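In: Build me a model from this:
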Amino acid sequence: MSAREWMGKDFYKELGVSSDATADEIKKAYRKLAKENHPDANAGNVTAENKFKAVSEAYGVLSDPGKRKEYDEAQRLFGAGAGGFGGFPGGAGAGGFDMNDIFGQAGAQQGGFGGLGDILGGIFGRSARGGAATANRPQRGADVETDVRIDFVEAVKGATLPLRLSSPATCQTCGGNGAKPGTSPRTCPTCGGSGLVSRSQGAFAFSEPCRDCRGRGQIIDDPCPECGGEGISTRTRTLTVRIPPGVDDDQRIRLAGQGEPGRGGAQAGDLYVRVHVAPHKLFGRKDLDLTLTVPVDFTELALGTTVTVPTLEGKVSLKVPAGTASGRVLRVRGKGIQKRDGSQGDLLVTLQAAVPAKLDDKARTALEAYAEAMKGNDPRPDITELLEGR
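Out: You can find the predicted model right below:
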């Protein structure tokens, strides 16, 4: 994409966030819009597909701190959508100031414009220290994020899942060069492949992206019918994702090089898979430990017993000592979550006294007899003394 095209876009508006939005706000807005306009959910909807591409492009810039800083600086200097470069000579078509030529050396000598030269050099594709024009330099592909949902057992033990993903990818028809099969792009004769054209007027140098090749350095006479000459098209692909044992809910897994393809031979971005874990009807989790609450009868706690409880591998028997209080936690070693590094948690079993909602006559009579036998055995001595003022 040429500098002029880049400058004419409002990436914040595309995502519906303010220019001072935090990284989390930008990510949240992108995820919402990408989900709403995802090609899988909008088959045949060209408007949704274009919106999906637009928000992906915006997120690719605003999610990268370096690119976002460069973009923000450019917007402050020139203004988005102005049709030119902020009123500088040539903004309407005669060619913009080569600000890097003006400020690049001055910044190195006087210390006043070095940062500005670097920023503008990045925008116009020129070296901040007077290097050769590189408007068509390679650009790393944007990162992509998607979501998967797994059950509790898969999160504990790990799983291998197929992931169907629709996203921008290297066009399979043209191999990414943008030209119709059987043809090739040719070097732009106007700019000689640099992507920039320069002019001199007195003491000033002017440069702008080449109009003939739109800053790419190459001209495609016969564009690829699939991607329209962009070299990138939206396609559906299936990846195999390995979920490691012990993955947490909302954790992200990085698949290097599986994001959007780079431009000009640059490396592809990364794919981040956000994992959502469904809760289990019995088990909970605390770090590497599994938790389980087991209802027990009062008499079992008072007299002692042996209870059988489930684990993710089978079942185990636990001895409950006589006089055990409700809420006590028994630990079963080695029955928690085991990670690949060898660390392993336990199963924590909480004993909870079950109180019957209704009693038949026989049970009521027995409990009343028990209550009578327990008179004088105050279970709340400290509270009793406080109430009596002692």
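In: For the rest of this, base every contact and every neighbour count on C-alpha atoms.
Out: OK.
In: Show me the helices in the stretch 1-150 of the chain, by range?
Out: 3-7, 11-15, 23-36, 46-62, 65-78, 99-110, 114-124 (DSSP state H, counting those that start in this stretch).
In: Among these, single out whichever gets nearest to A278.
Out: For those, proximity to A278 was assessed by CA to CA; helix 23-36 is nearest, at 19.7 Å.
In: Could you also give me the structure for this next sequence, so I can compare it with the first?
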Amino acid sequence: MDFKDYYKILGVEPTADDKAIKTAYRKLARKYHPDVSKERDAEEKFKEANEAYEALSSPEKRAEYDELRKYGQHGRPFQGPPGWESRGGAGAGGGFAGGDFSEFFSSIFGAGGRGNGSPFGRGQQQRSAGRRGQDVEMELAIFLEESLSSESKQISFKVPQYNGHGQRTGDTTKTLNVKIPAGVTDGERIRLKGQGAPGIGGGANGDLYLTIRMAPHPLFDVEGHDLIITVPLAPWEAALGTKVAVPTLTGKINLTIRPDSQSGQRLRVKGMGLANKQGERGDLYAQLKVVMPSQSDAATRELWTKLSEKAGFNPRAQWSS
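Out: Now for the predicted structure:
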């Protein structure tokens, strides 16, 4: 198996902090999402970015990966340090079958319980007739907007095929239209009965399990069923008040900024967040952030000087004893 440099895949340095890793992943996930990207290898790159983020977003996994990274080079066979034993075991594939992680990932962190090469699924190793088909698991990435949609989402996945003796004969690609339930959250597991591998000798079909992954959004952060958006304001907008067209998942709203607003202040917009299981929506919080122009000329600085003298404001007055 080839070594994978997860830092290189995300385009960050090994010293990058959690925020930089999350930001890099968001950009790649948005760029290569199979539903929007037209690039030839978009699906493969999307899965690679997911796998890299899975390894680097967890402090424990990242520490373990960093230790092993000393012994690998990107694109070259990976053997591991002396005395190292792969956790992948039987059933760790070389690619991304049905949403599974790569062989390299599974060799470090384990296969995650995703199949074991048996046609009968977990705990059913016997190859007798009339056995239930293998369950299939895959990750399904959805945009925040899709969690509010009533339309079905088309998915494709690979289903293993076995003959009457329980011997694997290959894979077939299956396509389904799936209705995303209201209120789904990141990491939620959905069961689609009978959509897995066919049974053997007349046995029942296995099931399909979808693990929901909410694709990061370039504008919104998620807190439960609430959404957070940062609203940049010029200093004069915060001081004098203004109206700002703020994006939501279903369009734009005009948000009133009161005079003398403070950076970091949150304004609540009721019912513009994500839906819960009952179909009720959380709230949108607009977090104000005062930003300065990146450059100013002499005339502008003179005006700032006059304003500071006129205002007589000391923002650190509370420091005085």
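In: returning to what we had before: most neighbours per residue, which of the helices of the stretch 1-150 of structure 1?
Out: Across those, averaging neighbours per residue (mean count of other CA atoms under 10 Å) puts helix 114-124 on top, at a mean of 22.
In: between that one and helix 65-78, what angle do the directions make?
Out: If you take axes from the mean of the first three to the mean of the last three CA atoms, to 10 degrees, helix 114-124 of structure 1 sits at 100 degrees to helix 65-78.
In: Identify each buried residue in the strand or helix carrying A205 of structure 1, please.
Out: Assigned by DSSP states H and E, A205 of structure 1 falls within strand 204-209. Of the residues in strand 204-209 of structure 1, A205, F206, S207, E208, P209 count as buried by neighbour count, 16 or more other CA atoms under 10 Å.
In: now the angle from that strand to helix 114-124?
Out: Using the same axes, to 10 degrees: strand 204-209 of structure 1 against helix 114-124 is 40 degrees.
In: chain center to strand 204-209 of structure 1: distance?
Out: 39 Å (CA atoms, centre = their mean, to the nearest Å).
In: Look up the counterpart of that strand in structure 2, residue range please.
Out: Using TM-score structural alignment, none of the residues of structure 2 align to strand 204-209 of structure 1.
In: Counting by contacts, list what that strand packs against.
Out: Packing partners of strand 204-209 of structure 1 (3 or more CA pairs under 8 Å, 6 or more residues apart in numbering; DSSP states H and E): strand 96-97, helix 99-110, strand 196-201.
In: now do 7 Å
Out: Judged by 3 or more CA pairs under 7 Å, 6 or more residues apart in numbering; DSSP states H and E, strand 204-209 of structure 1 is in contact with strand 96-97, strand 196-201.
In: Name the stretch among those strands that sits most buried.
Out: Among those, ranked by average contacts under mean count of other CA under 10 Å, first place goes to strand 96-97 (a mean of 22).
In: K252 of structure 2 maps to what in structure 1?
Out: Checking with TM-score structural alignment, K252 of structure 2 has K315 as its match.
In: which SS state does the nearest residue in space to that match that is not next to it in sequence fall under?
Out: Closest residue to K315 of structure 1 apart from its sequence neighbours, by CA to CA, 6 or more residues apart in numbering: V309 at 5.6 Å. Using DSSP: H, G, I helix; E, B strand; the rest coil, the structure places V309 of structure 1 in strand.
In: which residues sit in contact with V309 of structure 1?
Out: Residues near V309 of structure 1 by CA atoms under 7 Å, 6 or more residues apart in numbering: K315, V316, S317.
In: Determine the number of other residues adjacent to the last one.
Out: Burial of S317 of structure 1, expressed as a neighbour count using other CA atoms under 10 Å, amounts to 11.
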